[in-house]
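Visitor: Give me coordinates for this.
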Amino acid sequence: MTLVADILMVAGTLGVAIYCYVLSVRLKRFSTLESGMGGAIAVLSVQVDDMTKALSRAQAAATGSAATLESLTLRAETAAARLEVMLASLHDLPEDETGSDRRLRFVRRRNGRDDMEIGV
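Guide: Coordinates of the predicted model:
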C-alpha cells in the first residue's frame, strides 16, 4: 500500500512539475517585449498617444470653427436687422399719384465695403 501511495505521489509531483514548466514557458512568451503581449501593449500605448494628439488637434479645430461660426452668425443677424429696417422703410414710401402699379427697381452697388444701397 505504501508503494502504491509513493508511486501516486511521484506521478502527482511529475504532473505538477510539467504543469509549472508549461506555465513558465507561457509566462516568458507573454512578457517578452518584442513578440508577446508586452509588444502588443507597447503598440497599443503608442496608438493611444497618437489618438490623444489627434483628439487635441480636433478639439482645437472645433474651437476655431465655433468661433468663426459665432462671428458669422452675429454678422448675419446684423445684416438681417438692417434688411428688416430697409423693408420697413419701403412701407413708408408714398403711393404713385397716377395710380399705375409701377414696380420698384433695386440696384446694388459694391463699393470697397460689404454695404448694399437700395435705389428707386
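Visitor: When you work out contacts or count neighbours from here on, use the C-alpha atoms and nothing else.
Guide: Fine.
Visitor: Show me the residue at the heart of this protein, geometrically.
Guide: Residue closest to the mean C-alpha point of the chain, counted by CA atoms, centre = their mean, is A58 at 5.6 Å.
Visitor: helix or strand for that one, which one?
Guide: Per DSSP states H and E, A58 falls inside helix 37-91.
Visitor: Another for comparison:
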Amino acid sequence: MDMIADILLVAGALGAGFYCFILARRLTKFTDLENGVGGAVAVLSAQVDDLTKTLDVARGSAGESSRSLQELTERAEDVARRLELLVASMHDLPQNSAPTKESAEPVFVRHPRN
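Guide: Below is the predicted model:
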C-alpha cells in the first residue's frame, strides 16, 4: 500500500512539474516585448505619448482660433454699430417725393480754369 501511495505521489509531482513547465513557457511568451502583452503595452504607451503631443498642438491651435474669432467678432460689432449710426442718420435726410426730369439728370458745373 505504501508503494502505491509513493507511485501516486511521484506521478502527481511529475504532473505538477510538467504543468509548471507549460505555464512558465506560456508566461514567457505572454510577457515577450515583441509579440506578447509587453509589446502591446509598449505600443500603447507610444501611442499615448503621440496622442498627448497631438492634443497639445490641437489645444494651441484652438486657442489661437478662439482669439482670432474673438477679434473678428469685436470688429464686426464695431462695424455694426457704425452701420446703425449711418442708418439712423439716413432718417434725418429729407425724402424726395418724386424725382423730376431736372433732378434726374446730372448737373455739370464747369469750374473756371486759372
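Visitor: What does the superposition give as a TM-score?
Guide: After superposition, the two chains reach a TM-score of 0.78 (TM-score structural alignment, normalised by the length of structure 2), with 100 aligned residues with a CA RMSD of 1.7 Å.
Visitor: List the contacts of the residue nearest to the centre of structure 1.
Guide: Residues counted as contacts of A58 of structure 1 (CA atoms under 8 Å, 6 or more residues apart in numbering): none.
Visitor: which residue in structure 2 lines up with E70 of structure 1?
Guide: Aligned by TM-score structural alignment, E70 of structure 1 pairs with Q70 of structure 2.
Visitor: By how much does the helix or strand hosting S24 of structure 1 deviate from structure 2 on average?
Guide: In this assignment (DSSP H and E), S24 of structure 1 forms part of helix 2-31. Helix 2-31 of structure 1, aligned to structure 2 and superposed, deviates on average by 1.6 Å (mean CA distance after the TM-score superposition for structure 1).
Visitor: Now do that helix: distance to the chain's middle.
Guide: 54 Å (CA atoms, centre = their mean, to the nearest Å).
Visitor: Show me what that helix is packed against.
Guide: Contacts defined by 3 or more CA pairs under 8 Å, 6 or more residues apart in numbering; DSSP states H and E place helix 2-31 of structure 1 against helix 37-91.
Visitor: how about G38 of structure 2, what's its match in structure 1?
Guide: Match for G38 of structure 2 (TM-score structural alignment): G38.
Visitor: What is the neighbour count of its match?
Guide: Neighbours of G38 of structure 1 under the rule other CA atoms under 10 Å: 15.
Visitor: D49 of structure 1 too?
Guide: By the measure other CA under 10 Å, the count of residues near D49 of structure 1 is 11.
Visitor: can you check M86 of structure 1 too?
Guide: M86 of structure 1, neighbours per other CA under 10 Å, totals 13.
Visitor: What's the separation between the match of G38 of structure 2 and C20 of structure 1?
Guide: 21 Å (CA to CA, to the nearest Å).
Visitor: Please apply the same query to A61 of structure 1.
Guide: In terms of CA to CA, A61 of structure 1 sits 55 Å off from C20 of structure 1.
Visitor: and if you look at R57 of structure 1?
Guide: 49 Å.
Visitor: try A58 of structure 1
Guide: 50 Å.
Visitor: For A98 of structure 2, give me its contacts.
Guide: So A98 of structure 2 contacts nothing (CA under 8 Å, 6+ apart).
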